[in-house]
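# Using only what follows, build the 3D model:
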Amino acid sequence: MPDARTTRLVDAYERLTPERLPELLALYDDTAAFKDPFNDVRGRAAIGRIFRQMFEELREPRFAVQVAASEGEHAFLTWELHFKRQGSGQAMAIRGASHIHYSPAGLVRMHRDYWDAAEELYAKLPLLGLLMRALKRRLATPQPR
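Just a heads-up that it's a prediction; the model follows:
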């Protein structure tokens, strides 16, 4: 069951727009660390730059949190990031999970996102996806018939 801090954080992510980014960032400590498959930054300003770039590069990005749980100073979320591909407008989704560690003041001290860039992103790109699927088939353990 999520606590009040985590409920506020989930709400901020699910309502996130460029205009509401300051509301989300207010839930992070000034020196918070954020890490995902492409970024490893420290500080509220650097975290803000990541989200501003997301809004510049993705069409209509929207987070949907499936599960939120808290225990002590930690929270765990599973989520989907829905967006439309630039150019084609094709709907896409990235599925992932986050580990959150709160400061004694109740602000996010550390945010670590876990998601498989190969499966969730690269495999969905036309040429790279073809190569990724071929590699996956080659490396997969044969299944009994």
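# C-alpha only now, for contacts and for neighbours.
OK.
# Strands of the protein, residue ranges please.
28-35, 40-42, 59-71, 74-84, 91-102, 108-114 (DSSP state E).
# Nearest approach to Leu128 belongs to which of these?
Using CA to CA as the measure, strand 91-102 is the one of the strands of the chain that comes nearest Leu128, at 16.0 Å.
# Residues in contact with that closest one: which ones?
73-85, 108-116, 120-121 (CA atoms under 8 Å, 6 or more residues apart in numbering).
# this one next, for a side-by-side:
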Amino acid sequence: MPCHTRVQEFFDFYQELDKNSTPRLADFYHQDAIFEDPLHRIVGVPALVRYFDGLYAGVESIQFHFAAPVIQADRVWVDWRMVYQHRRLQKGQPIEVEGASRLDWQDDQVLHHRDYFDAGQLLYQHLPLMGWAIKQLKQRMAV
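From the prediction side, this is the model:
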């Protein structure tokens, strides 16, 4: 079971995570960690660092707002809200995404990190053609 202090350190790290601090992911993730979200599945810390390097390359700013985590044995659940700005999305304006994470811990490191969120809210609806198509689809389904 991860200690509350270590879990809080993990969330504090995410508050500071940027393109310059991605090597520190190895401080929190197990060497063979699996990271999954609706768009990706990454295995191992080296691949995770490369993924975050690419992800954060275009990010102008990002903030996470975490709810109180729920710790059950070696599993941590947390709801979050992310606000980010990417130079290529929504003309650089802030984008807000709500989601939740399941973190399975082993020896005070994250072994499996699974994020749950709406990929359209994160990315697709902010792309020029796809955004228009998603908006049209949502309007039709609302009728």
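# TM-score of the superposed pair?
TM-score for the superposed chains, counting by TM-score structural alignment, normalised by the length of structure 2: 0.85, backed by 139 aligned residues with a CA RMSD of 1.9 Å.
# Where is the longest helix in structure 2?
In structure 2, taking DSSP state H as the definition, the longest helix is helix 128-142.
# Gly131 of structure 2 pairs with which position in structure 1?
Residue pairing (TM-score structural alignment): Gly131 of structure 2 is matched to Gly129 of structure 1.
# and the spatially most central residue of structure 1, what does it touch?
Nearest to the geometric centre of structure 1 sits Asp113, at 5.6 Å (CA atoms, centre = their mean). If you count contacts by CA under 8 Å, 6+ apart, Asp113 of structure 1 has them with 34-37, 96-99.
# Excluding residues flanking it in the chain, which one is nearest Ala68 of structure 2?
Val78 (6.6 Å; CA to CA, 6 or more residues apart in numbering).
# sorry, back to before: now check structure 2 for the residue matching the residue nearest to the centre of structure 1.
Taking TM-score structural alignment, the alignment pairs Asp113 of structure 1 with Asp115 from structure 2.
# Now do the end-to-end distance for stretch 35-44 of structure 1.
13 Å (CA to CA, to the nearest Å).
# Actually, stretch 26-39 of structure 2.
Stretch 26-39 of structure 2 stretches 22 Å from its first residue to its last (CA to CA).
# re the thing from before, and for the residue nearest to Ala68 of structure 2, the neighbour number?
Neighbours of Val78 of structure 2 under the rule other CA atoms under 10 Å: 17.
# What of Arg137 of structure 1?
Applying other CA under 10 Å, we find 11 residues neighbouring Arg137 of structure 1.
# Gly43 of structure 1 now?
Gly43 of structure 1: 16 neighbours (other CA under 10 Å).
# and what of Lys138 of structure 2?
10.
# same check, this time on His74 of structure 1
15.
# what's the matching range in structure 1 for stretch 61-76 of structure 2?
Going by TM-score structural alignment: stretch 61-76 of structure 2 matches residues 60-75.
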